[in-house]
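Engineer: A structural model of the following input is requested.
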Amino acid sequence: MKRALKLLLIVTVFVTVNQRTENIGNTQDLTITIEKGAKKESNSTRKPVFSGKRPSVDVAILLDTSNSMDGLIDQAKSQLWNIVQEFSKAKRKGKTPLFRVSVFEYGNSGLPAREGYIRQVVQLTDDLDKVSETLFSLSTNGGDEYCGAVIHEAVKRLDWSNEPNAYKAIFIAGNEPFTQGSIDYRSACKKAIGAGIVVNTIHCGDYRQGVKGKWKEGADLAEGEYLNIDQDKTVVHIKCPQDKVIIELNTELNKTYLWYGSKSTREAYATNQAVQDSNASSFGGLSSRAATKSGALYRNVGRDLVDTYDENKESILELKDADLPEEMHNLSADERLKKIKAMSKRRAEIKSKMAMVAKERQAYIDAEKAKLAKESGATTLGDAVSAAVQKQLKESGFDLKK
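Structural biologist: Now for the predicted structure:
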């Protein structure tokens, strides 16, 4: 089957969440094998440059929250921002994509049986703090894992981008047979690729057992990658000499956000940003999160005045005082814009410094990872997903900056 014009990445991630806060810092490494799925399109059939104002990248994360995958959810939490950074490298015709993420949970006996133990936790959103909040709020509870059903629901329910050359992705991984449930995984995967959705499957366990359980066939049917991991390996977090500076700059960056909406809404946005900084820090990933916040993918249009002003200046002038930060009440239109422009300039200065230090940090990490790879040969979940993402973004016509 030829790759459809719209490329969607669906990776099946069966994840079990550990809700015990005393264990939140325990992370696990994952040994991964990547095998090619169906034959990819040649350069002659590569998609043309996008036709919209901005290229689109949509990613849905499907997490198994039954009782068998506690280590994997910690890996997903700890490397969320590393994975996001891979997407931040992508550009099409010089433009950074509009990046949205959705989260589903399934396989949890606390979910309604009549709905296949599936729940859409968050719709496709560019609010990455909301995505992080969702991951850290999930809990586990036995159940039946229906891969075909959750893939089917993700394809059907989500408002996937209509951009002709969008890259769309769902992450789904686990260790139970891919064949369970009333919806045939083959029909679900064929429906996915028919809509331009690539399915990348992640089997947690023995490689051959995953093949036997039809994880590889699921990837092949939807022209994706079959990923094999050992979720019992321990993650090694690399401490960098640049971390202290990046974290200090992150504190300054947070001060530049001018949240708007009702008072409770503004407070919720500010609080959640701080909470997700803390969540990332608990896994040793605050520097990675901060580095992501310095780039174009971390955006808060519709929530923050500075980001919204860059997209729609007129909408700012239409806001009522009650929906503005208190320090902006009773300002004239000119005074309001002057305040926003000043904060925008300040944010740009901080982001520029963060980006420069983050680049130095990444070079340090790459060198350290090369050493660790020679010693252990282990690959983490984030590294495996990143490899698949890099390959498929290129195949779908994105340029990846070095």
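Engineer: Every contact and neighbour count from this point should use C-alpha atoms.
Structural biologist: Noted.
Engineer: Counting by contacts, list what the strand or helix carrying K244 packs against.
Structural biologist: With secondary structure defined by DSSP states H and E, K244 is part of helix 243-254. Here helix 243-254 touches helix 286-293, helix 333-376, going by 3 or more Cα pairs under 8 Å, 6 or more residues apart in numbering; DSSP states H and E.
Engineer: Tell me which of those lies nearest to E217.
Structural biologist: Closest to E217 of the helices and strands packed on helix 243-254, according to Cα to Cα: helix 333-376, at 29.0 Å.
Engineer: Name the next helix or strand downstream of the closest one, please.
Structural biologist: Remark: after helix 333-376, the chain's next helix or strand is helix 381-395, criterion DSSP H and E.
Engineer: Go through that following helix and flag the buried ones.
Structural biologist: Residues of helix 381-395 classed as buried by neighbour count (16 or more other Cα atoms under 10 Å): 381-386, 388-390, 392-393, 395.
Engineer: Quick check: which of the helices and strands packed on helix 243-254 has the most neighbours on average?
Structural biologist: Of all those, helix 286-293 carries the top mean neighbour count, a mean of 25, counting by mean count of other Cα atoms under 10 Å.
Engineer: now for the helix or strand just after that one, which elements pack on it?
Structural biologist: Per DSSP H and E, the first helix or strand lying C-terminal to helix 286-293 is helix 305-311. Using 3+ Cα pairs under 8 Å, 6+ apart, the elements in contact with helix 305-311 are helix 313-317, helix 333-376.
Engineer: who's in contact with K77?
Structural biologist: Each residue near K77 by Cα atoms under 8 Å, 6 or more residues apart in numbering is listed here: 132, 135-136, 280, 283.
Engineer: Next, the second sequence, to be compared with the first:
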Amino acid sequence: MKRIVLLCILFTTLTAAIGCMLEARNMKTSTEPAGAPVVSAVTAKKTKIQVAILLDTSGSMQGLIEQAKSRLWNIVNTLTTLKYKGETPDIEIALYEYGNYKQYDGDYIRRITPLTVDLDLISKELFALTTSGSEEYCGTVIQRAVKELEWGNDKADMKLVYIAGNEEFTQGSISYKTAIAKALEKDIFVNTIHCGSEDIGIRDFWQDAALRGNGKFFNIDANATVRAIKTPFDPQIILCNDKLNDTYIGYGAVGKERKVNQTVQDRNAGSISSANYTERAVSKSKAIYKNTSWDLVDKVKEDKDALSRIKKEELPEELRSKSPEELKTFITQKEQERSLIQKEISELAIKRQIYIDEQLKKEGENKGDDLGNAITESILAVAKVKGYTAE
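Structural biologist: Next up, the predicted model:
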């Protein structure tokens, strides 16, 4: 009898203890003590637009490279018009070359840049490209881009591959069908740009590759000169660009070199045409043109505590004697100055685009069949499918 009573008491005590534990757990999950920090279970990620451009740099493709140089900033400016649910996505671009006899990894393929926001780097590498060779392994370069690059994994991310060239799509040991299947697993759209006639592009499987990759198939004249439309607003935008460069403050080991490169890429754009120079200046007025790795203004804008971690010897010599408060004031002034210049460029860019659209309308909107037009056309088409809107 005593044993039964003891068991009953033990059972009652255990039940009460479990009840208290459950109640405490429920209170912990439903309420927090006053002043406790709110921790989000999911960190919001910014939507990305990622574009990998795979260029055939074999012996016959110098014209294609020239078109890429001429159209880089136009492509960038098209990308900056896109928004997802009202927000501007991050934009990253990668470059590959294939078909070159410089023996890159034994398959004539080189990853020139990873997916990057560093547009000056993309420009620098484009202007350094040369042609040589004739072995174009389309399947291999697609597979490498799909595997090597850090693609986003958000459903809303827009991920695009553009491969441009002129030989049979079936060359190499890796089938383009296998490579494209891998791309689709990551929701990457594969677009093909055949440098030649439509019938040859179809015969050599460029069209089939685009169909399999949920992308678009284009034919362009790789040797055509990209048409540049001058506008009355170009000189003023170019003047603004010169003022804009003065607001950049290089810091760290690469600051001075990268600031010089900024000016070099201005000159490279201008070597194509004044219109191309203007397109680059317009790109530099957009949020996409970020240089946090070397520019103090962009760095402090991104990280307000950055100055506390930057050593005096990493600053330009003329700023090393300034106190922390003086330095902060100086950078704030440069940021405000930059913002006003970028606003002026943006306003001029709108007038410039209206002028260009009117000129194209007068001439029947014959934009030509070049690399840039092929890429911008498909970007807008895929954007519509993915739920993006264009300003």
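Engineer: Now stretch 267-274 of the first structure on the second structure. Mean distance?
Structural biologist: For stretch 267-274 of the first structure, the mean deviation from the second structure after alignment is 0.9 Å (mean Cα distance after the TM-score superposition for the first structure).
Engineer: Contacts for that stretch next, please.
Structural biologist: 129-130, 133, 259, 303.
Engineer: can you redo the helices and strands packed on helix 305-311 of the first structure as JSON lines with distance to I10 of the first structure?
Structural biologist: Shown next, in JSON lines, are these (distance: least, Cα to Cα, whole Å):
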{"stretch": "helix 313-317", "distance to I10 of the first structure": "35"}
{"stretch": "helix 333-376", "distance to I10 of the first structure": "27"}
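Engineer: The nearest residue to N276 of the second structure once chain neighbours are set aside sits in which helix or strand?
Structural biologist: In space, N276 of the second structure comes closest to A269 once its chain neighbours are excluded; the distance is 5.6 Å by Cα to Cα, 6 or more residues apart in numbering. For A269 of the second structure, the element it lies in under DSSP H and E is helix 255-272.
Engineer: so where is that helix in the first structure?
Structural biologist: Residues 266-283 of the first structure are the counterpart of helix 255-272 of the second structure, counting by TM-score structural alignment.
Engineer: Aligned against the second structure, show me the partner of N228 of the first structure.
Structural biologist: By TM-score structural alignment, N228 of the first structure lines up with N219.
Engineer: Name the SS class of that match, please.
Structural biologist: strand (DSSP: H, G, I helix; E, B strand; the rest coil).
Engineer: Within the helices and strands, which one has V103 of the first structure?
Structural biologist: Using DSSP H and E, V103 of the first structure falls within strand 98-106.
Engineer: do the same with V198 of the first structure
Structural biologist: Using DSSP H and E, V198 of the first structure maps to strand 197-204.
Engineer: show me where the stretch 101-250 of the first structure has strands.
Structural biologist: 118-125, 167-174, 197-204, 226-233 (DSSP state E, counting those that start in this stretch).
Engineer: for the third one, the distance to its chain's centre please.
Structural biologist: Just to be clear, that refers to strand 197-204 of the first structure. Strand 197-204 of the first structure sits 15 Å away from the centroid of its parent chain (Cα atoms, centre = their mean, to the nearest Å).
Engineer: Could you tell me where that strand falls in the second structure?
Structural biologist: Going by TM-score structural alignment: strand 197-204 of the first structure matches residues 188-195.
Engineer: For the matching stretch, give me every contacting residue.
Structural biologist: 64, 158-166, 180, 183, 201, 206-207, 209-210, 213-222, 371, 374, 378.
Engineer: before we move on, what about stretch 375-388 of the first structure?
Structural biologist: Applying Cα under 8 Å, 6+ apart, the external contacts of stretch 375-388 of the first structure come out as 29-34, 75-76, 79-80, 82-83, 86, 225, 227, 229, 233, 235, 373.
Engineer: By how much does the match of strand 197-204 of the first structure deviate from the first structure on average?
Structural biologist: Relative to the first structure, stretch 188-195 of the second structure is 0.5 Å off (mean Cα distance after the TM-score superposition for the first structure).
Engineer: still on that earlier bit, need the contact list for the residue nearest to N276 of the second structure.
Structural biologist: Contacts of A269 of the second structure (Cα under 8 Å, 6+ apart): 69-70, 276-277, 280.
Engineer: one more time with 10 Å
Structural biologist: Taking Cα atoms under 10 Å, 6 or more residues apart in numbering, we find A269 of the second structure in contact with 69-73, 123, 127, 263, 275-281.
Engineer: Would you check how far apart the corresponding residue of the first structure for D234 of the second structure and E105 of the first structure are?
Structural biologist: Superposed on the first structure with TM-score structural alignment, D234 of the second structure falls opposite D243. Distance, D243 of the first structure to E105 of the first structure, by Cα to Cα, to the nearest Å: 33 Å.
Engineer: Pick out whichever of the two has more residues nearby.
Structural biologist: E105 (28 against 19; other Cα atoms under 10 Å).
Engineer: For that one, what is the corresponding residue in the second structure?
Structural biologist: Checking with TM-score structural alignment, E105 of the first structure has E97 as its match.
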